[in-house]
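Peer 1: Need coordinates for the following:
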Amino acid sequence: MTETHIEGPLYAPRMKVYPQAVHGRFRRIKWTLLAITLSIYYLLPFVRWDRGPGLPNQAVLVDLPHRRFYFFFIELWPQEVYYFTGLLILAALVLFLMNALAGRIWCGYLCPQTVWTDLFYAIERWVEGDRRERIRSDKQGLSFTRLRQLVTKHTLWLLIAWWTGGAWVLYFSDAPTLVKDLLTFQAPMVAYIWIGILTATTYTFAGHAREQICIYMCPWPRIQAALTDEWALNVTYRVDRGEPRMSVKKAEQLRQHDQAAGDCIDCHQCINVCPTGVDIREGIQLGCIQCGLCIDACDAVMRQVDRPTGLIAYDTDINAGRRLAGKPPLYRPIRARTLLYGGLIALVGAIMIYALATR
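Peer 2: Below you'll find the predicted structure:
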């Protein structure tokens, strides 16, 4: 029996990711959704809703002492836990439908980890500069300027993480009253404990773990891979158009002689802007959260070199084969899978609405 020797480490060391700022349609969509979701999370506890005398007037409130959950005009009791079960089923079905239509768009646009990490990255760029400046600062070592940048960045991160934890506990008590009690150190100790826990987790996950949460800790990428099919749209590098890669000058020379030349100029902009450091040209990968930032970066480069945009786009592998065969692209957003999910969402939603209306 021969012995097998494994050379090198079993796990590759982590390479720090320095995402570059990018502008474009998908970046604007992400900024818009970030502003909407964070505004809802931070401000919703302060929205008032008049329920009459003797009842809390906070629109959304988990009233643990009285065992009630208030959501605007809806009031739920502990024995009505089936409504929460219905909401969880609806959430799962909506997630499945999103996956069937366009892959991991939840991960790329709406996942809390993505939203807060985007915000932390924005602060990092504002304090330390863009990709090149951050790489250069890390290589140069510690100086007074670098120390000032690090203190400023981590202070802002901690403030956001603290307010994130603080906003969470506001859903469990009257928000204005609890804010006053927190500031005067008269709030219950459990409130301070939970704020501390959520501050630490937000600071760690969004500021330090970042893409490691998406790649290693989150189970959804693995579940999603088992649920997707060949018709789901995914951020795709169109190999049929991009290969073979070469410089702009060489590609122009080959095209003048009617020889094959790909549109990809190997500029690495798609990699530089990726928040998880993925090279989308290697195909669909576990680390790709389908955020579309590489599309914005690639489209900008294509416009600069006077080539058509869409070298990277939301597409299917089926269409790559169809284009190589000279056939037009084919999209099927409405198919058995999406109709099934949509029908189940409508059914569960109708049952819940009927149950609420006839309580």
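
Peer 1: From now on I want contacts and neighbour counts done on CA atoms only, so please keep to that.
Peer 2: OK.

Peer 1: Could you find the closest non-adjacent residue to Val248?
Peer 2: Leaving aside its sequence neighbours, Val248 sits nearest to Ile265 (C-alpha to C-alpha, 6 or more residues apart in numbering; 6.2 Å).

Peer 1: What are the contacting residues of stretch 22-36?
Peer 2: Stretch 22-36 has contacts (C-alpha atoms under 8 Å, 6 or more residues apart in numbering) with Tyr109, Leu110, Val115, Val273, Cys291, Gly292, Leu293, Ile295, Asp296, Ala297.

Peer 1: Settle this for me: the residue nearest to Val248 is touching Pro244, isn't it.
Peer 2: No. Using C-alpha atoms under 8 Å, Ile265 makes no contact with Pro244, being 9.1 Å away.

Peer 1: follow-up on the earlier one: so which of the contacts of stretch 22-36 is the closest to Leu38?
Peer 2: Closest approach between those and Leu38, by C-alpha to C-alpha: Val115, at 8.1 Å.

Peer 1: That closest one sits in which helix or strand?
Peer 2: Val115 belongs to helix 112-128 when elements are defined using DSSP states H and E.

Peer 1: Name the residues of that helix that come out as buried.
Peer 2: If you call a residue buried by 16 or more other C-alpha atoms under 10 Å, then helix 112-128 has these buried ones: 112-121, 123-125, 127-128.

Peer 1: what packs against that helix?
Peer 2: Here helix 112-128 touches helix 144-169, going by 3 or more C-alpha pairs under 8 Å, 6 or more residues apart in numbering; DSSP states H and E.

Peer 1: How about the helix it packs on, which residues are buried there?
Peer 2: 149-150, 153-154, 156-158, 160-162, 164-169.

Peer 1: now do stretch 255-263
Peer 2: Residues of stretch 255-263 classed as buried: Ala261, Gly262, Asp263 (neighbour count, 16+ other C-alpha under 10 Å).

Peer 1: my read: the second one touches Arg238, true?
Peer 2: Think Gly262. No. Gly262 sits out of contact with Arg238 when judged by C-alpha under 8 Å, with a separation of 10.2 Å.

Peer 1: Before we compare anything, build this one as well:
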Amino acid sequence: MAITIEIDHARTRRAAQGQSQSPARGQAPVRKPARSPCQLGGPVVPQGVKGPIRRLKWLILMLTLSVYYVTPFIRWNRGPNAPGQAVLLDFAHGKLYLGPAEIWPQDLYLITAAMLLATLILVLVNALAGRLWCGFACPQTVWTDLFLLVERLVEGDRRQRLKNIGAPLTTKRVAQIATKHALWMMIALLTGGTLIFYFTDAPELVRDVIHGEMSPTALTWTLVFAGTTYGLAGFAREQVCTFMCPWPRLQGAIWDAEAFTVNYRDYRGEVRMSAKKAAEARSQGLPAGDCVDCGACVAVCPI
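Peer 2: Next comes the predicted model:
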């Protein structure tokens, strides 16, 4: 029922926004919600935020990145003639090593069971506490946050980055663009190279890279994964969540009236206006909603 109400409300608002009728006499003017940059055809430029939730998100980002980059270098003694890497997907011998576990192709049911368990946990977490996975731990979120941090440090805050869009190129602007993309490429190459470490002995591959003896296969896949990271986190960003990821399509089926969602609820009322104008409208017996239509929710959201 809650989902139906939200959908109907969204449709009603879209229909109302498409009408250009002037308000009736004695009625407060209806302000159209500010359109986001993506609705205007431009890029999404989120504003940096501060606070305990943002600090928690930075901690989770550092934790997830540390797990990703460090795990291939964790060693595990399996005896002679056995790989010493704790986590290793050995395609040559058809084995998956996870610490003390050695999984063969015929043990695929174990992987299937683990994936089903992970899916169940994800569904339960989403139903109880909202979009924790999407907002904190999804790889697309983590690397997009990292790329946005670089962009913010190099080009400035949201206001400055919006000014840069369509502005004429200057020496300073060219230097900023070159620096940003150079840092993005470094992160992407590091990400792609680390992913290759999960398929071969990580310290040995590092030595090959240092001595310029990296195999063409490893180099090719490193560049492929680096290019994917560079494109998805640097440019696609919210498009991945909107069009490519299947998880948002499933969330509507597991939400209920008690689920945590980021929405403006119907019962908070319309019309949206400043707090002062809303107080005046209510004193005159006119409708007024709680939302002040400041657009901050759109400005800070990277999606």
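
Peer 1: Mind checking the TM-score on these two?
Peer 2: With the length set by TM-score structural alignment, normalised by the length of the second structure, the two chains reach a TM-score of 0.80; 265 aligned residues with a C-alpha RMSD of 2.3 Å.

Peer 1: ok, back up a step: can you tell me which two in the buried residues of helix 144-169 of the first structure are farthest apart?
Peer 2: Across the buried residues of helix 144-169 of the first structure, the longest distance by C-alpha to C-alpha is 30.8 Å; it joins Gln149 and Val169.

Peer 1: Identify the farthest-apart pair in the contacts of stretch 22-36 of the first structure.
Peer 2: Farthest pair in the contacts of stretch 22-36 of the first structure, by C-alpha to C-alpha: Leu110 and Ala297, 20.7 Å.

Peer 1: Give the residue from these two that has the larger number of neighbours.
Peer 2: Between Leu110 of the first structure and Ala297, Ala297 has the larger neighbour count (other C-alpha atoms under 10 Å), namely 25 against 16.

Peer 1: That one matches what in the second structure?
Peer 2: Using TM-score structural alignment, Ala297 of the first structure lacks an equivalent in the second structure.

Peer 1: What of Ile223 of the first structure?
Peer 2: By TM-score structural alignment, Ile223 of the first structure lines up with Leu250 in the second structure.

Peer 1: Please tell me how far the helix or strand hosting its match is from the chain's geometric centre.
Peer 2: For Leu250 of the second structure, the enclosing helix or strand under DSSP H and E is helix 247-254. Here helix 247-254 of the second structure is found 16 Å from its chain centre; the criterion is C-alpha atoms, centre = their mean, to the nearest Å.

Peer 1: In the second structure, mark out all the helices, start to finish.
Peer 2: Along the second structure, the segments classed as helices by DSSP state H run 2-18, 52-70, 108-129, 132, 139-155, 158-164, 171-197, 202-210, 216-231, 238-239, 247-254, 275-283, 296-300.

Peer 1: Redo those helices as TSV? Include distance to Asn77 of the second structure.
Peer 2: Formatted as TSV, these follow (distance: least, C-alpha to C-alpha, whole Å):
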stretch	distance to Asn77 of the second structure
helix 2-18	52
helix 52-70	17
helix 108-129	23
helix 132	36
helix 139-155	30
helix 158-164	50
helix 171-197	18
helix 202-210	15
helix 216-231	25
helix 238-239	42
helix 247-254	38
helix 275-283	65
helix 296-300	47
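
Peer 1: Please indicate which of those has the most neighbours on average?
Peer 2: With neighbours taken as mean count of other C-alpha atoms under 10 Å, those reach their highest mean count in helix 139-155, at a mean of 20.

Peer 1: Can you provide the mean distance from that one to its aligned counterpart in the first structure?
Peer 2: By mean C-alpha distance after the TM-score superposition for the first structure, the fitted helix 139-155 of the second structure averages 0.6 Å away from its aligned residues in the first structure.

Peer 1: In the first structure, what range does that helix match?
Peer 2: Using TM-score structural alignment, helix 139-155 of the second structure lines up with residues 112-128 of the first structure.

Peer 1: where does the matching stretch sit relative to the chain's centre, distance-wise?
Peer 2: 12 Å.

Peer 1: From the rest of the structure, what touches that stretch?
Peer 2: Stretch 112-128 of the first structure has contacts (C-alpha under 8 Å, 6+ apart) with 21, 34, 107-109, 131, 134, 149, 152-153, 156-157, 202, 205-207, 210, 213.

Peer 1: do stretch 255-275 of the second structure as well
Peer 2: Taking contacts as C-alpha under 8 Å, 6+ apart, the residues outside stretch 255-275 of the second structure that touch it are 1-3, 6, 9, 30-31, 33, 126-131, 278, 287-293.

Peer 1: Setting aside sequence neighbours, what's the nearest residue to Phe96 of the first structure?
Peer 2: Per C-alpha to C-alpha, 6+ apart, closest to Phe96 of the first structure is Tyr341, 7.1 Å.

Peer 1: so whichever helix or strand the one you found is part of matches what in the second structure?
Peer 2: For Tyr341 of the first structure, the element it lies in under DSSP H and E is helix 336-357. On the second structure, no counterpart of helix 336-357 of the first structure exists by TM-score structural alignment.

Peer 1: Just the buried residues of that helix, please?
Peer 2: Judged by neighbour count using 16+ other C-alpha under 10 Å, the buried positions of helix 336-357 of the first structure are Arg337, Thr338, Tyr341, Gly342, Leu344, Ile345, Val348, Gly349, Met352.

Peer 1: show me the contacts for the last one.
Peer 2: Counting by C-alpha under 8 Å, 6+ apart, Met352 of the first structure touches Tyr83, Gly86.
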